[in-house]
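J.: turn this into a structure:
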Amino acid sequence: MSVQYMPVIWNRNKIVYDAVLLIAVALYLFLYIRVAPAFEDVTRPIDGAILRMRAFGSCAFLMLTVILCIGPLARLDRRFLPLLYNRRHFGVMTAGIAAVHANYVLGWYFNFSPTDRYVALLSSNTNYGQLLGFPFEAFGIAALIILFVLAATSHDFWLSFLGAPIWKALHMFIYAAYAFVVLHVALGALQGPGDPIFTAIVAASVVAVSGLHFVTGRMEARRDRGERTAQASLEEQGWVVAGDLDEIDDTCAKVVTLSGDERVAIFKYDGKLSAITNVCAHQNGPLGEGKVLWGCITCPWHGYQYNLADGRAPAPFTEKIATYRLKLIGSTILLDPNALPPGTHVDPVEFGGVA
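T.: Prediction:
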């Protein structure tokens, strides 16, 4: 383990999250394999291997459906955010369940083939030119490969190594995996004897995933239009764009130079933003290079401190510095370039995001 990466720290929330996932998966598999067969009206009981194959396959499909619904649900209602925080654990478990399904398929249909079972899987059906009888196995293989890649790169090491844009683009392939799974099911399981319940579940899954993403897409489009209008209005009033929220690291500052070489330090701390002059009242030290402690900035030159909300030094000291007003439109930070009198209180802009 290098000095740059630490092992995963299992806190209580992660343990509870994973425990609930495991219990839900185990309960679903138990009901499917042990309880559901008693209610089937069939002349010949379904073989145990086929039953387990279907149980794990349907479980993976439902888990993938829930994963893709969590994101839009969290945007529609913040109460779903706890499900979003450890969604990568959900994805890794889904890949594992899908792998078990694939193993049952190979073990039941191809284990006694005179050729290698992997070769038999890929060569037993090559009728790619027709819809009925299309080799749906290819879609399942493609989905499984994507799930494995996403599970293998889910750790923050890969986020740091690949960079956020590449890592995010890679994990957007989850939608391709879902499309492949739907095609795998539609051209495979749904082509067999009629099963209205499973057909309804697949249709409901597609409607839920596409519907939720459509609704949240419309909502975010309206919000973006509102943000652009608000930002344009503020700029007309003389406010300046100071940058994006993600440009500032926690407990650090971004220094913005205004006209006349006036420099303003915008600090990000405790889920809040505050702006003060970059110049210390003692000997003009660069406050933007200082450290935030208990809501105060400490000048890196001589240790003078100022409350970020009002620019006042903690009692019994009496130094004061100028403060500035901020607004946050989406993730864009806007700054009023007109300095307020030294010691003027300005309510910090809250953006959340505190772990």
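
J.: contacts, neighbours, all on C-alpha from now
T.: Will do.

J.: tell me which element the closest residue to residue 148 other than its chain neighbours is part of?
T.: Nearest residue to residue 148, sequence neighbours excluded (CA to CA, 6 or more residues apart in numbering): residue 95, at 6.0 Å. Using DSSP states H and E, residue 95 sits within helix 87-105.

J.: I have a second one here; can you model it like the first so I can compare?
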Amino acid sequence: MSVKYIPVQWNKNKWRYNAVMLAGVAAFLVLFIYVTPGVLNHDRAITPQIHNARAFGACAFIMLTVILCIGPMARLDRRFLPLLYNRRHFGVMTTFVALTHAGYVVNWYFAFSATPKFEAVLSANTSFGQLAGFPIEALGLFALLCLLVLATTSHDFWLKFLTPPVWKRLHYLIYAAYVAIVAHVTLGVLQDQQNHLLTFIVIASAACVGGTHLAAWRMDAAETRLQASDAWVTIGDVAQMREGYARIGLLPDGDRVAVFLLEGKLSAISNACAHQNGPLGEGKIIACLVTCPWHGFQYDVLSGRSPAPFTEMVPTYRVRVQDRAVQVHPDANPPGTHVDPIPLAATPEPEVMT
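T.: Just a heads-up that it's a prediction; the model follows:
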């Protein structure tokens, strides 16, 4: 499948992913609004509008925390990969929840302002030189604008139009949004209470995001150091290869390679789909074609080429078996280069055909 011919369609996994996400959002809001007011123990009585605003704000914060943890957790443990496949849906839903929070705030705090309410959001408080009473509205607005940009550009059209490198850099805005939200909450609601439950949640959430990213970075750095001593990179033992499946390895330059065992022979291609960097090593192989689990793009594991009439291509790699170790040379062949597969027990280097 290719965006040039067939639009990406929803499937059962996408519907299931979104159903579970919506159920989680609904459960959080019900718990916050109806079950835990006594546990939250607000220092002074608040109106239902403020309570609803805090409920949606807290939900958006937790959702964004989960989103930022999915990537490193998937690198640390492959069982988290299904959560990664449709993470963009999670981000769009988070944006709608954050917009609802902003709507409650604007329509309650600024609806009767002498100036237009949207203008009053930024003009009512300009005490930027102090922590107590800092204008957290500016932080919240910045975070919301970041989320809106990410949600708007999440469609495949923008990935194609902006090119994957630019699109990826643009979506790093999610980290700036998260920092702004942490500051927004810390300088806002956390200064207005004596109960430290929300304080603990905010600190634990931020620590979880930082901790998972640090752990994933250390794991990748350790693998890179181990592989740097040899030009050929060991992907695993021959006993770890399974017929019809791939074993994914990290190369010294940070790229990932997928080594497939098909009909007793080894082939290696880039693990990143040309469409949106989906994990090809997680896909199914049918008639020498691996299907990307994200959006269904297919590639020949011998050449890295999509079947005609599609034109997508990914790099291929040389493979060898050395002392029962499956190894890949880190220098990638140009996308679409055919490489003869080698028997799993073979030791000579494969021939590269141009």
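
J.: TM-score of the superposed pair?
T.: Here the TM-score for the pair of chains, by TM-score structural alignment, normalised by the length of the second structure, is 0.68; 275 aligned residues with a CA RMSD of 3.8 Å.

J.: rewinding a little: which residues are in contact with the residue nearest to residue 148 of the first structure?
T.: By CA atoms under 8 Å, 6 or more residues apart in numbering, the contact set of residue 95 of the first structure is 60, 144, 147-148, 151.

J.: now with 10 Å, please.
T.: By CA atoms under 10 Å, 6 or more residues apart in numbering, residue 95 of the first structure lies in contact with 60, 63-64, 101, 143-152.

J.: likewise residue 183 of the second structure?
T.: 136, 139-140, 177.

J.: the second structure: helices as residue ranges?
T.: For the second structure, helices defined by DSSP state H occupy the ranges 12-30, 37-40, 48-76, 81-85, 87-109, 117-123, 136-152, 156-162, 164-170, 173-186, 197-227.

J.: for the fifth one, which positions count as buried?
T.: Of the residues in helix 87-109 of the second structure, 87-102, 104-106 count as buried by neighbour count, 16 or more other CA atoms under 10 Å.

J.: what's the average distance of it to the first structure?
T.: For helix 87-109 of the second structure, the mean distance to aligned residues of the first structure following superposition is 0.4 Å (mean CA distance after the TM-score superposition for the first structure).

J.: now that helix and helix 48-76, what's the angle there?
T.: 160 degrees (axes from the mean of the first three to the mean of the last three CA atoms, to 10 degrees).

J.: now do the last one
T.: With the same axes, to 10 degrees defining the directions, helix 197-227 of the second structure sits at 20 degrees from helix 48-76.

J.: who are the packing partners of helix 197-227 of the second structure?
T.: helix 37-40, helix 48-76, helix 173-186, strand 233-237, strand 246-250 (3 or more CA pairs under 10 Å, 6 or more residues apart in numbering; DSSP states H and E).

J.: among those, which comes closest to residue 265 of the second structure?
T.: Shortest distance between residue 265 of the second structure and these, using CA to CA, is found for strand 246-250: 11.6 Å.

J.: in the first structure, what residues pair with the closest one?
T.: Mapping strand 246-250 of the second structure onto the first structure (TM-score structural alignment) gives no aligned residues.

J.: buried residues in that strand?
T.: Those would be 246-250, for strand 246-250 of the second structure by 16+ other CA under 10 Å.

J.: with stretch 182-191 of the second structure instead?
T.: 182, 184-188, 190.

J.: just give me the closest of those to residue 77 of the second structure.
T.: Relative to residue 77 of the second structure, and with distances defined as CA to CA, the nearest of these is residue 182, at 26.8 Å.

J.: distance check, the residue with the largest distance to the centre of the second structure against residue 128 of the second structure.
T.: Relative to the centre of the second structure, and counting by CA atoms, centre = their mean, the farthest-placed residue is residue 114 at 42.7 Å. According to CA to CA, to the nearest Å, residue 114 of the second structure and residue 128 of the second structure sit 22 Å apart.

J.: still on that earlier bit, my read: the residue farthest from the centre of the second structure touches residue 121, true?
T.: No - between residue 114 of the second structure and residue 121 there is no contact under CA atoms under 10 Å: 11.7 Å.

J.: if we can go back for a sec, list buried residues within the contacts of residue 95 of the first structure.
T.: 60, 63-64, 101, 143-144, 146-148, 150-151.

J.: list just the nearest of the residues you listed to residue 169 of the first structure.
T.: Nearest member of these to residue 169 of the first structure, counting by CA to CA, is residue 150, at 10.9 Å.

J.: contacts only, for the most centrally placed residue in the second structure.
T.: Centroid-nearest residue in the second structure, with CA atoms, centre = their mean: residue 71, separated by 4.7 Å. Shown in contact with residue 71 of the second structure (CA under 10 Å, 6+ apart): 80-81, 83-85, 87, 212-213, 216.

J.: okay, these in a markdown table with distance to residue 45 of the second structure next?
T.: As requested, those are arranged in a markdown table below (distance: CA to CA, whole Å):
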| residue | distance to residue 45 of the second structure |
| --- | --- |
| 80 | 41 |
| 81 | 43 |
| 83 | 39 |
| 84 | 40 |
| 85 | 43 |
| 87 | 37 |
| 212 | 37 |
| 213 | 39 |
| 216 | 43 |
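
J.: for residue 86 of the first structure, what are its contacts?
T.: By CA under 10 Å, 6+ apart, the neighbours of residue 86 of the first structure are 13-14, 17-18.

J.: can you tell me the closest non-neighbouring residue to residue 52 of the second structure?
T.: For residue 52 of the second structure, ignoring the flanking residues on the chain, the nearest one in space by CA to CA, 6+ apart is residue 33 at 6.7 Å.

J.: is there a neighbour count for the closest residue in space to residue 135 of the second structure that isn't next to it in sequence? I'd like the number.
T.: In space, and not counting its chain neighbours, residue 135 of the second structure is closest to residue 125: 5.6 Å by CA to CA, 6+ apart. Neighbour count of residue 125 of the second structure, defined by other CA atoms under 10 Å: 14.

J.: tell me who's in contact with residue 125 of the second structure.
T.: By CA under 10 Å, 6+ apart, the residues touching residue 125 of the second structure are 133-138.

J.: any chance of these in a markdown table, with neighbour count too?
T.: As requested, the contacts of residue 125 of the second structure are exported to a markdown table (neighbours: other CA atoms under 10 Å):
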| residue | neighbour count |
| --- | --- |
| 133 | 14 |
| 134 | 17 |
| 135 | 22 |
| 136 | 25 |
| 137 | 20 |
| 138 | 18 |
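
J.: distance to residue 47 of the second structure for the residues you listed - can I get that in CSV?
T.: Output for the contacts of residue 125 of the second structure, formatted as CSV (distance: CA to CA, whole Å):
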residue, distance to residue 47 of the second structure
133, 21
134, 22
135, 21
136, 20
137, 19
138, 23
